[in-house]
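> What shape does this take:
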Amino acid sequence: MAHQESATEHWEKVHRGRELLLSGYQVQWTPSRLTSSGAWTMPYPDYDEMLMGALDAASTILGPDHDYLASFERTREVPISSASVSDLSTWFTYIQRGERFADGHIAHYVESGEFLLLLDRLVALRDSLRIASRDGGGAREGDEARPSP
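Down below sits the predicted model:
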């Protein structure tokens, strides 16, 4: 039977990802190469395991936004520092799924600093997520958790 990660393990991955980004991590790219068949491969990013663990953990904590394409234009207008749980779910879903269609999609958000800001915001909302999960909730549509004054 596979090990089911605990909430604590997910949060540890988020924190390790933040530490990686705070240390100045830069995405490394695997260069194109000639294969034995004579075809050239395209370059692709080689993401650090801690970065990908943080992305997976954030997505698990928040849950996916199945309608992220419709939500993203509105979500990207909200400053990350005041993003709701729902906004974060949209962001992390967009970043994670975008990599499937464009190599380097995650790298863009790492290089711009937005990935770190998103992880910071998720950590800032941790207490409100605990309250939601105790109440049987979680990251649900319309959840407008905001920082305490």
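
> From now on I want contacts and neighbour counts done on CA atoms only, so please keep to that.
Noted.

> Residue 45 sits in which helix or strand?
For residue 45, the enclosing helix or strand under DSSP states H and E is strand 44-46.

> That strand - contacts with which helices or strands?
For strand 44-46, the packing partners by 3 or more C-alpha pairs under 8 Å, 6 or more residues apart in numbering; DSSP states H and E come out as strand 28-30.

> coming back round to it: which parts of the strand holding residue 45 count as buried, going by neighbours?
Within strand 44-46, the residues that count as buried by 16 or more other C-alpha atoms under 10 Å are residue 45.

> which residues are contacting that strand?
Contacts with strand 44-46, where a contact means C-alpha atoms under 8 Å, 6 or more residues apart in numbering, come from 27-32, 103-104, 107.

> Show me which of the residues you listed is closest to residue 87.
Proximity to residue 87 was ranked across those by C-alpha to C-alpha; first place goes to residue 107, at 20.1 Å.

> Proceed likewise with the subsequent sequence, for comparison:
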Amino acid sequence: MNQTTLPDANAIAQLLALGQAALACEQTPIRWQTGGGLPWPEYPQALKDFFAAAAQPPWSDSHYQPQACSALIRAEDGIARADLATLCSLLTWMVRGERFCDGHWAAMLEQGHLRRWLERLAAFA
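The predicted model follows:
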């Protein structure tokens, strides 16, 4: 990560609050819409709000490495050992993944990656 400014305590607290609201979406399956073409997810507002905030500075990492983030997020202890800069990279990977793969955010929620990421972020609060 080549970001010069890491999130401060206030930014962490704000994103954690949005994250808790987003995690409430785990209780309801993501609905998929079909309209004659490929299906697309219809995300709850709380999840959209979280990822909208996550796409903004100081969270976004323009130098993130998608392949490295993918490997790290799938590693058994990858998120648990991440430092704050790495968490920003992983979050950027989560945010941008939806642009390239409809349903990426749903997978992050359903597979527990978002929950583990938020638990790790809480260690820096």
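
> Post the TM-score for the overlay when you can.
Taking TM-score structural alignment, normalised by the length of the second structure as the basis, the two superposed chains have a TM-score of 0.71; 114 aligned residues with a C-alpha RMSD of 2.7 Å.

> quick one: the strand holding residue 45 of the first structure aligns where in the second structure?
Residue correspondence for strand 44-46 of the first structure in the second structure, counting by TM-score structural alignment: residues 40-42.

> what's the mean gap between that stretch and the aligned bit of the first structure?
With mean C-alpha distance after the TM-score superposition for the first structure, stretch 40-42 of the second structure departs from the first structure by a mean of 1.0 Å once superposed.

> Could you give the separation of that stretch from the chain centroid?
17 Å (C-alpha atoms, centre = their mean, to the nearest Å).

> looking at the second structure, which residue lies furthest from center?
residue 36 (29.2 Å; C-alpha atoms, centre = their mean).

> Distance-wise, check it relative to residue 104 of the second structure.
Distance, residue 36 of the second structure to residue 104 of the second structure, by C-alpha to C-alpha, to the nearest Å: 21 Å.

> Give me the number of neighbouring residues for residue 53 of the second structure.
With neighbours defined by other C-alpha atoms under 10 Å, the count for residue 53 of the second structure comes to 18.

> can you pull the contacts of it?
Shown here is residue 53 of the second structure, whose contacts under the criterion C-alpha under 8 Å, 6+ apart are residue 15.

> Show residues contacting the longest helix that the second structure contains.
In the second structure, assigned by DSSP state H, the helix with the most residues is helix 84-100. By C-alpha under 8 Å, 6+ apart, the surrounding residues in contact with helix 84-100 of the second structure are 1, 3, 6, 51, 54-55, 59-61, 63-66, 69-70, 73, 79, 104-105, 108, 117, 121, 124.

> Is it correct that residue 83 of the first structure is in contact with residue 120?
No: checked against C-alpha atoms under 8 Å, the pair residue 83 of the first structure and residue 120 is beyond contact range at 10.8 Å.

> These two - which one has more neighbours?
Neighbours of residue 83 of the first structure and residue 120, each counted by other C-alpha under 10 Å, are more numerous for residue 83; the result is 23 against 16.

> What sits closest to residue 72 of the second structure if chain neighbours are left out?
Once flanking residues are discounted, residue 72 of the second structure sits nearest to residue 78: 4.8 Å by C-alpha to C-alpha, 6 or more residues apart in numbering.
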